[in-house]
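Enquirer: Build the 3D model from these lines:
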Amino acid sequence: MKGPSWSPPQILIVTFVVLILVGAGLLMLPIATTNGISFIDALFTSTSAMTVTGLIVLDTATAFTMFGQVVIMLLIQLGGLGIMTFAVLIYIAVGKKIGLKHRLIIKQALNQSAIGGVVKLAKRLLIFSLIVESIAVVFLSIRWVPEYGWFQGIYASVFHSISAFNNAGFSIWSDSLSGYVIDPAVNIVITLLFIIGGIGFTVVFDMWRTKEFNRLALQTKLMIVGTLVLNTISFLVILLLEFNNPATIADFSTLGKIQASYFQAVTPRTAGFNTLDIGQMEESTLFYMITLMFIGGGSASTAGGIKLTTAMAILLATISFFKNRQHTSIYHRSLSSHIILKALALTIAGMCVVIFTTFVLNLTEDAPFLMILFESVSAFGTVGLSMGLTGDLSLVGKVIIIGTMLIGKLGPLTFAFAFAKQSPDLVKHPEEDILTG
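Expert: Down below sits the predicted model:
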């Protein structure tokens, strides 16, 4: 008698949960912490690392030993590149063929639209990631070895390279990267890491193969233009809003203000590192950062959020509607109605998750609304930035944030497809209009 047949989304969710529990178990070992850790805090930390979020209930620098920090680093690498990417490598190493069901799971994990080429993509993804991280380690070591010595300098370089490329935001320093707010070398290397990691691997590979912009895939064009425009606007907005804030950049030189504003402009798109005290920023800046965290990075990347192309698809569809056009077009290509509906479904689902999380936290936590909303969106977008609420969360609050981080990493649609009963649309009913607007 056959057991229940699990769908790829269900297998992906269960695998993630199992690995999170294994990570929590390792973090509860006496050698992992300096003063012990509760199960809920170990589970929270493991989930935050596996979902590459970066929210912390305990200071990574002081609460965890080097063993504990290495466990966190491995969970980040495993969660960021995707468990299925490593599974592909293991299957190939032992000489096994990758069947259709496994390819479907890889497709789900890498957020691809078709199963063709997913195994090749997974192999390229692993090789590319290790190469980029290794190059970053070299550059960061040049900066940090003279300051911390060989062992600690290289260790810090490896940890932060993995954390940055996977858009995790974990740091082995209590103040994250605030000590390097006006350090050009650290700013450039770290931001390049999480921009490359967050733009989407299919985009990176397409750019590598195709040198002419006009011949790039539409996904690549939208991500390149969208990233450049959004990062530029965000830099200018944060620079202007924080220019005279004495608690952030007011006392910096012009170059210092530019560096700090640039870093904080690109980090909300799920990177999670900070060089400024988030809790001291202007409320208008924080609200703008909430929008960036909700949007997130690119599909098939280490980033979270609803994804930039999702937001752009909705924006383009809205513009087309206002212009009374029947089709949504960009760069001489039309977006299918299925893509528009998927973008809307993903955005609404994401908003529902954030609303639910914010509502519950408002009941369980004694904190201002903006702080709670910021925490909720940060968890959903797997960003890891916080105004200081994470460490003070109640038991219920921690559980809610754990669930939100998991949904944010795997995607609300993955959970919807995993648990919702699929019913094929075999009958088309007569159309009838309703009043809207």
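
Enquirer: going forward, measure contacts and count neighbours with C-alpha atoms only.
Expert: Will do.

Enquirer: now Val17: how far from Arg333?
Expert: 39 Å (CA to CA, to the nearest Å).

Enquirer: more crowded one of those two?
Expert: For the pair Val17 and Arg333, the greater number of neighbours falls to Val17 (15 against 10), based on other CA atoms under 10 Å.

Enquirer: Next SSE downstream of whatever helix or strand Phe294 lives in?
Expert: Assigned by DSSP states H and E, Phe294 belongs to helix 283-295. Remark: after helix 283-295, the chain's next helix or strand is helix 308-322, criterion DSSP H and E.

Enquirer: Show the subsequent helix or strand relative to that next one.
Expert: Following helix 308-322 toward the C-terminus (DSSP H and E): strand 328-330.

Enquirer: Quick one: list the elements packing against that next one.
Expert: Strand 328-330 is packed against helix 308-322, strand 333-335, with contacts defined by 3 or more CA pairs under 8 Å, 6 or more residues apart in numbering; DSSP states H and E.

Enquirer: Among the ones you listed, which comes closest to Met66?
Expert: helix 308-322 (35.8 Å; CA to CA).

Enquirer: please give me the structure for this one as well, since I'd like to look at both together:
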Amino acid sequence: MDIRRYLFLYKMHASRLRNVFNIVAEISISLASLGSLFILLYQFGYSLSPQTTLRLSEYHNHLLLLFFVGISLRYIVQFDKIIRERMLFTDLTIYFLLIGSIFSKIFFTKVMADSLPYLDFFSNRWFTYGLLAVLTIIHSSRQVFTVIQHRIRPSLLFIFSFAFVILTGTGLLMLPNATIHGIHFVDALFTATTSVCVTGLTTVDVATQFTAAGHIIILLLIQVGGIGVMTFTSFFALSFMGETSINSQLILKDMLSEERLGGLFKVVINILFVTLFIEAIGAYLIFQSVSGTLPGGTSEELFYAVFHSVSGFCNAGISTLSGNLNDPLVQTNYWLRIIISGLIIFGGLGFPILFNYIKLLRHVVINSFNIVIGKQKHYIHTPHIINAHSYIVITSTIVLILVGSLSYLFFEYNNTLAGLPTEGKLATALLGGVTPRTPGFNPTNIGMLSPTTLVIMLILMFIGAGPMSTGGGIKVT
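Expert: Coordinates of the predicted model:
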């Protein structure tokens, strides 16, 4: 009788208990995320003594436990939603890594060290840093998206998201380890803003004012700003949420300029994949072009390649060299100018255009493969793969590139291009015609350009890039 009574009471209060456990879970995860964020920033932003570092490692253990409690409770009370996650396997993998890290660092440290030495990576501090960072990003994005499910205007959300990233970037750039001799708040704010809004303007010399950590912060700000902060947030949120409200889907539809609600997650995945794929190819080509020419060895050249590939595709125009692309170290590297120009063009077309032509490429490849294996005798044309919008953007872009590059070549032939070899004139003219339309890389000493070239640059700057691209301006359409 007592058991039945308890079951009856449990059923009566089950909903209330679920809500309490859910609140406890979300509070635990929020506290762990905020704590991880502040501790990681403090750890990497300041020079710490060994005693402070040891104390922070103890805080890491507490944060891992807090994450474990919160996530475990969330699995219990939201099981029906979690099993519908798009990346459930990844979520579970991270959870088991969290358990392994807790066992290795807190409960069974000696046992795992003696009996399971091949699992010693669980106690590695860099593994802990990475795990805390991943957990913070995933669950912060998920909780932000939960807030979005309440009625928030897309325009306000867009403004607040950019303002948040800019202010966060400003704080990061003011950390002692981010700069050589410190930086003024206004300069940090301007640098963060120009990175997120990908303008190419700077008030300080990025090469000499910032450390490697500062350059990494700027790189991340450029990447987030170029693709869009809501794209990143949406990826993590949609990946690790079982379901989203209609209101949040409508907001995301507006943010991504999509016509349909269905397939929003696929659009976000495509944006991230295409971006990283093009940037990876660009980084490889840049690395090959600068290999053996920069001081600092392979690691410096590799970072230079990654930074400038992201800066080029995202139309940021920021460089880690004082002279930008006109720096003496890369001044005569004409292949570099061509590669950067290609990245700028791809980034400036816009993701809908890139997806449209990827669809055409896939259609051609499938047709060709079917012809080779004998499945079909001739090419089967599918009409309207390339839509009118794509034709307008591509045509406008080609015209603007030709007009800008040929004008630069004509008016600067006996001025800033004088004395350069033919390939140097052509590469510089190409970059000079492409870069004004938002990235702002320096193909030469801007102060020496002729007045006519400057006027043409002003017009190209006003026009800008394509819609839904990483560039700015009033757009080529």
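
Enquirer: rewinding a little: in the second structure, point out the residues matching the helix holding Phe294 of the first structure.
Expert: Alignment of helix 283-295 of the first structure against the second structure: residues 451-463, by TM-score structural alignment.

Enquirer: Pull out the buried positions in the matching stretch.
Expert: 453-454, 456-457, 460-463 (16 or more other CA atoms under 10 Å).

Enquirer: since we're on Leu363 of the first structure, how many residues are nearby?
Expert: So Leu363 of the first structure, with other CA under 10 Å, has 11 neighbours.

Enquirer: just checking, next helix/strand downstream of the helix or strand hosting it?
Expert: Here Leu363 of the first structure, judged by DSSP H and E, is contained in helix 337-364. With elements assigned by DSSP H and E, the helix or strand that comes after helix 337-364 of the first structure is helix 369-380.

Enquirer: what range in the second structure does that following helix sit on?
Expert: Using TM-score structural alignment, helix 369-380 of the first structure pairs with nothing in the second structure.

Enquirer: Please tell me how far the next helix-or-strand element following that helix is from the chain's geometric centre.
Expert: Next along the chain after helix 369-380 of the first structure, taking DSSP H and E as the criterion, comes helix 395-410. Relative to the centre of its chain, helix 395-410 of the first structure is centred 14 Å away, using CA atoms, centre = their mean, to the nearest Å.

Enquirer: Next: stretch 88-100 of the second structure.
Expert: For stretch 88-100 of the second structure, the separation from the chain centroid amounts to 23 Å (computed by CA atoms, centre = their mean).

Enquirer: matching residues in the first structure for it?
Expert: So stretch 88-100 of the second structure sits over no part of the first structure, by TM-score structural alignment.

Enquirer: Residues contacting that stretch, please?
Expert: For stretch 88-100 of the second structure, the surrounding residues in contact (CA atoms under 8 Å, 6 or more residues apart in numbering) are 64, 68, 71, 82, 122, 131, 240.

Enquirer: From Pro30 of the first structure, how far out is Val138 of the first structure?
Expert: Val138 of the first structure sits 32 Å away from Pro30 of the first structure, going by CA to CA.

Enquirer: Let me know how buried Leu402 of the second structure is, in neighbour terms.
Expert: Neighbours of Leu402 of the second structure (other CA under 10 Å): 15.

Enquirer: what residues are up against Leu172 of the second structure?
Expert: Here Leu172 of the second structure is in contact with 41, 45, 178, 217 (CA under 8 Å, 6+ apart).

Enquirer: which strands and helices sit next to the longest helix anywhere in the first structure?
Expert: Counting residues, the longest helix in the first structure under DSSP state H turns out to be helix 118-148. In this structure, helix 118-148 of the first structure packs against helix 66-81, helix 83-93, helix 100-109, helix 150-165, helix 184-199, with contacts taken as 3+ CA pairs under 8 Å, 6+ apart.

Enquirer: Of these, which is nearest Leu121 of the first structure?
Expert: Nearest of these (CA to CA): helix 83-93, 8.8 Å.

Enquirer: in that closest one, what counts as buried?
Expert: 83-86, 88.

Enquirer: Give me the range in the second structure that it lines up against.
Expert: The counterpart of helix 83-93 of the first structure in the second structure, using TM-score structural alignment, spans residues 229-239.

Enquirer: again with stretch 126-140 of the first structure
Expert: Counting by TM-score structural alignment, stretch 126-140 of the first structure corresponds to 272-286 in the second structure.

Enquirer: For that stretch, give me the average deviation versus the first structure.
Expert: Its aligned residues in the first structure lie a mean 1.1 Å from stretch 272-286 of the second structure after superposition (mean CA distance after the TM-score superposition for the first structure).

Enquirer: what about Ser133 of the first structure, neighbour count?
Expert: Residue 133 of the first structure: Glu, not Ser. By other CA under 10 Å, neighbour count at Glu133 of the first structure equals 21.

Enquirer: ok, now which ones touch it?
Expert: Taking CA under 8 Å, 6+ apart, we find Glu133 of the first structure in contact with 158, 161-162, 165, 193.

Enquirer: need the helices for the stretch 301-450 of the second structure, in chain order.
Expert: Shown for the stretch 301-450 of the second structure, the helices assigned by DSSP state H, counting those that start in this stretch span residues 334-349, 351-372, 388-412, 422-434.

Enquirer: Just put the ones you listed in CSV and tack on distance to Gly35 of the second structure.
Expert: Shown next, in CSV, are the helices of the stretch 301-450 of the second structure (distance: least, CA to CA, whole Å):
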stretch, distance to Gly35 of the second structure
helix 334-349, 36
helix 351-372, 36
helix 388-412, 46
helix 422-434, 44
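
Enquirer: which one of those helices lies closest to His150 of the second structure?
Expert: Closest among the helices of the stretch 301-450 of the second structure, using CA to CA: helix 351-372, at 28.2 Å.

Enquirer: That's all I had, so thanks and see you.
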